[in-house]
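> Dropping a prediction and its sequence here:
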Amino acid sequence: MSRASGILMHISSLPEDYGIGTFGEQAFKFADFLKASGQSYWQILPLGHTGYGDSPYQAFSAYAGNPYFIDFKLLEKEGLLKKEDFENVDFGTDETEIDYGKLFENRFKVLKVAYNNGKDKLKGEIADFKETNKAWLEDYAVYMAIKNKMKLLSWQEWDEAIKLRDKKTLEAYKIALKEEIEYWIFVQYQFFKQWRALKAYVNSLGIKIIGDIPIYVAIDSADTWANTELFKLDVHKKPTVVAGCPPDAFSDTGQLWGNPIYDWEYLEQTGFSWWIDRIKESLKLYDVVRIDHFRGFEAYWEIPFGDETAEKGKWVKGPAMKLFDAIYKKLGEVAIIAEDLGYLTQEVIDFRDVTGYPGMKILQFAFDTREESDYLPHNYNKNCIVYTGTHDNDTALGWMHTTGNKKDVEHAKRYLKLDKKEGYHWGFIRGAWSSTGKTAIAPMQDFLGLGNEARMNLPSTLGINWRWRMKKDALTEKLHTRIYELTKRYGRLKEYDK
């Protein structure tokens, strides 16, 4: 079995100009850095069009891409923008932190200029794009156009006729908002054009992209508005139940996510066609798909709508292998990583094992002194992806200095033989890279030795997350040489494949 490794680095965190990482020059430079470091994988977070709270796990569409990632310099090269259209616009002044308020206020204005300059010039290409993506594109574009007219209210708050997609009302909106609808189609055309060029370059270096799809969609999304039959909603299209996690050692009241829950009986009657299409489209974007909250396919925590906490939820059985047998029948073998973190029953473990998909091991979870942990490297089987931490964890140094229990931190020091000379973060990476897991991945923050200030997400909080950005001078020859040597030492370079 081949051994490999990679780096977790979301597009938003790249040190591009104009406020946020994009599919531009810095993304290509990062791909070169991965190659020089001997890495096989670039893992990213979901690429969806983010909504309130800026979370990649709460998007306006399961298919549409995030307009923030469209690179202005590439649009300038196409003749769709002039430098003065974006050069002196305020997108935020902190090179290490994204200012989402300023992005929202100013970035779409620049994209509107590009649209006005390109809508006639690119008419043929955009028509082809519409045809290729007709299964989702119009619903998304109409949804975004109406949403903006409604001052960003969720479709749940729209007037009843358009909320329920009355045919005459919907057609009237399509006519009245035709130009705005075409703008959103143009934005998606540019997103996918730029992403595919970047992905082709990454793949040409022998590197694969691991993408991430949330198991659930947002209630405030084109998917829910246009496909209400897929979800457990009442006659007024309000959710009857919502998703979350039960109380556990990390949260006394559990986690209330609020996503609508699938009507799995209906989906089964359709041959799971919506999910099959979603996986199929994801495989056009990524080489490997990580499915967030994979255990929810075996059983999911269902919470009555309106509850303020997740405490009164209950476990409900999911489709399990029925869904994945249907996916295999239509798509064949699919490269999937099962995010199997959290409370796992034997049924969930058996389900994951039957799929054959690798699960995840998080090194930060290994050192709970209250119990012998499955996350300790000596307990791993080979069919797993080993992480020092994910986007939901603190950085390795942040955990050591800020969030870790003192006894747990001392356990980690002893187990991994951590010392300041090597660097605690390098000791964590060594622990992952030296493990038996077939693939090892660490967030870029850990390679850079950053602390709590570089944490990507603190679950169950709003307004402080998804902001970290890497500095432009971070990708040094010294760093990629050290990563390469570590990767070679533990047999994870391509030439070490057996």
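Received it, and whenever you're ready, just let me know what you need. Source: prediction; values computed, not measured.
> contacts, neighbours, all on C-alpha from now
Noted.
> so how far is residue 442 from the spatially closest residue to residue 6 that is not a sequence neighbour?
Excluding its sequence neighbours, the residue lying closest to residue 6 (Cα to Cα, 6 or more residues apart in numbering) is residue 41, at 4.3 Å. From residue 41 across to residue 442, the span is 11 Å (Cα to Cα, to the nearest Å).
> Overlap in contacts, those two.
Residues touching both residue 41 and residue 442 (Cα atoms under 8 Å, 6 or more residues apart in numbering) are 6, 7.
> Where do the helices of the stretch 1-150 of the chain begin and end?
25-36, 72-77, 100-118, 123-132, 137-149 (DSSP state H, counting those that start in this stretch).
> that older thread, need the contact list for the residue nearest to residue 6.
By Cα under 8 Å, 6+ apart, the contact list for residue 41 reads 4, 5, 6, 7, 34, 207, 208, 209, 210.
> Could you do residue 27 as well?
With Cα under 8 Å, 6+ apart, residue 27 has these contacts: 11, 14, 21, 198.
> Could you save the contacts of residue 41 as CSV and add columns showing neighbour count and distance to residue 62?
Listed next are those as CSV, based on neighbours: other Cα atoms under 10 Å; distance: Cα to Cα, whole Å:
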residue, neighbour count, distance to residue 62
4, 25, 29
5, 26, 28
6, 27, 25
7, 23, 24
34, 23, 28
207, 22, 25
208, 20, 22
209, 19, 18
210, 24, 17
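> structure B:
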Amino acid sequence: MSGEGDLAQRRSGVLVHLSSLPGERGNGDLGRHARDFIDWLARSGFTIWQMLPLGPTHDDLCPYQCLSVHAGDPGFIDLDALVDAGYLNAQQLRMNATEAASRESLRAWRQRCLQEAYAGFMARDQGDQGDQGRPGDQDEQAAAAHRALATFREQHRHWLEDYALYMALRCEQQSAPWWEWPAPLRDRQPEALDAARERLAEAIGQIVFEQYLFFEQWAALRDHARTQGVQLFGDMPIFVAHDSAEVWAHRDCFDLNADGHPQTVAGVPPDYFSADGQRWGNPHYDWQQMAADGFRWWLERLATQLELFDFLRLDHFRGLAAYWSIPVTAATARDGHWVPAPGDELLEAIRARFGAIPLVAEDLGVITDDVVALRERYALPGMKVLQFAFDSDAANPYLPHRHEPASVVYTGTHDNDTTLGWYQQLDAHVSERLHAYLGYPQEPMPWPLIRSALASVATMAVVPMQDLLALDSTHRMNVPGVAEGNWRWRFEWEWLPAGLDEQLLAMNRLYGRC
């Protein structure tokens, strides 16, 4: 790799989603806590912040089944910045006890604030501010903001217009999925879409404004990260949620029937995480159609993500070699089968567009020789997870002595238990093997595994925030195959022990990762 996402330098990072940051408004956002976290990373010797996908989620909050592959979740918008810009006043941000009672009510409250901010933004249009018949500083600022919004809308038109219309229609249809909409809207008949754009113009303007705010605030956060020497590491799911703007707007790119329903769905066969495999339910791509126009849909998707991140993890990379195709009528993933995918052609198109391919391959699970060959052919780093390393023999590819420099080593990922929780539930023989391999360390878990990750020859080492805080299983981010209760974990600044940043800085220096 080369450019801003260069992985040639030995370095380390922390995995924690933006939503997990501290804050008073239900979830982490792009405000002061995000900037403070970047500063803490820098003080601790970390130069990578890895997070999960940033798109707007369905009600289950899963960032791997987003409503758009391009848009940012408006719930991440820093509301205090809207006060500073003059779109809101401080009184509008005051929460009452009822609104603070649950995450769901806070999400609704955030949305109301954004609606009020849009009204405030529109009220500050050029010509509405001057009391003396001449524009003042506020007039110029308002005019500049409106020009910036218009520029943003034009630059992102290829996805933003469809997304805004989709979200406005979805609200009008009481959150029904697009395949349940009236047929003219479901099938994107031009007359029906034109009428909807006129009917929903105000709602569409609101949604465009929210995306403008998200991208503007993200750019400012990324600039701050650059000043601290911190790079942003994103995550891109290989598949797309069925109920999403992209599937609705690009039905020809997906394997759907005439009514918009998938003919087969994505998932994985039985593995470490699930005895029945995982039936994700995403529609598969029509790869032949995508190849016909040079994978334009994929290239546009990647371009948007590289506007946000220095480099990306491609989740379920093995799906570019072959994907697990499950009959839509099957209750579990056991009934699926492998189907070849045109990963070579896609990665060639990505290399032609972007030069060095800015991807890390998530190559966990059932990995065959063709997957390894594809990853190596394009010089993509793979992943090593230490929690997978100690349940077999010395040939286990996740053991530190088996690591390769062109890889990213983790103690665990967002799908794993915390390292302390994992350790507390180990079988006795695995626990003994772990202790023997690590030289019967005196430090309490998870620190021996953290040290092992940092000491690895893997060029990048990433540690989940839960492990740095030595948290147990109650602090998991996600339990694969379990539908409820995931994606809600957050930490508080008070949980960081005094001197943790100095301890981590010393470790990063010791293992050559500063």
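Thanks, I have the structure now. What you are looking at is a predicted structure, and each value in this text was computed from that prediction instead of being measured.
> Tell me, of the contacts of residue 27 of structure 1, which are also contacts in structure 2.
Using both residues aligned by TM-score structural alignment, their matches' Cα atoms under 8 Å, structure 2 keeps these contacts from these: 11, 14, 21, 198.
> that older thread, okay, the helices of the stretch 1-150 of structure 1, which one's buried deepest?
helix 137-149 (a mean of 20; mean count of other Cα atoms under 10 Å).
> just how off-centre is it within its chain?
From the chain centre to the centre of helix 137-149 of structure 1 is a distance of 22 Å (Cα atoms, centre = their mean, to the nearest Å).
> post-alignment, that helix versus structure 2, mean distance?
With mean Cα distance after the TM-score superposition for structure 1, helix 137-149 of structure 1 departs from structure 2 by a mean of 0.5 Å once superposed.
> In structure 2, what stretch matches that helix?
Under the alignment (TM-score structural alignment), helix 137-149 of structure 1 falls on residues 160-172 in structure 2.
> if I look at the closest residue to residue 233 of structure 1 other than its chain neighbours, how far off is residue 470 of structure 1?
Nearest non-adjacent residue to residue 233 of structure 1, counting by Cα to Cα, 6+ apart: residue 239, 4.2 Å away. Residue 239 of structure 1 sits at a distance of 39 Å from residue 470 of structure 1 (criterion: Cα to Cα).
> now swap in residue 91 of structure 1 and tell me
From residue 91 of structure 1 to residue 470 of structure 1 the distance is 16 Å (Cα to Cα).
> One more: residue 378 of structure 1?
Using Cα to Cα, residue 378 of structure 1 is found at 33 Å from residue 470 of structure 1.
> Looking at those two, which is more packed in?
The residue with more neighbours, out of residue 378 of structure 1 and residue 470, is residue 470; 21 against 10, by other Cα atoms under 10 Å.
> got the contact list for residue 276 of structure 2?
Residues in contact with residue 276 of structure 2 (Cα under 8 Å, 6+ apart) are 269, 270, 332, 333, 334.
> Across to structure 1, which of these hold up?
Here is what carries over to structure 1 from the contacts of residue 276 of structure 2, by both residues aligned by TM-score structural alignment, their matches' Cα under 8 Å: 269, 270, 332, 333, 334.
> The second one falls within a strand, correct?
No: remark: residue 270 of structure 2 does not belong to a strand; assigned using DSSP: H, G, I helix; E, B strand; the rest coil, it is coil.
> Tell me which residues touch the equivalent of it over in structure 1, please.
With the correspondence set by TM-score structural alignment, residue 270 of structure 2 lines up against residue 247 in structure 1. If you count contacts by Cα under 8 Å, 6+ apart, residue 247 of structure 1 has them with 253, 254, 255, 310, 311.
> Just name the closest of those residues to residue 372 of structure 1, please.
Distance to residue 372 of structure 1, by Cα to Cα, is smallest for residue 254 among those, at 23.4 Å.
> quick one, what contacts that closest one?
Going by Cα under 8 Å, 6+ apart, residue 254 of structure 1 touches 244, 245, 246, 247, 248, 309, 310, 311.
> Onto which residues of structure 2 does the longest helix along structure 1 map?
Using DSSP state H, we find that the single longest helix of structure 1 is helix 178-204. Using TM-score structural alignment, helix 178-204 of structure 1 lines up with residues 201-227 of structure 2.
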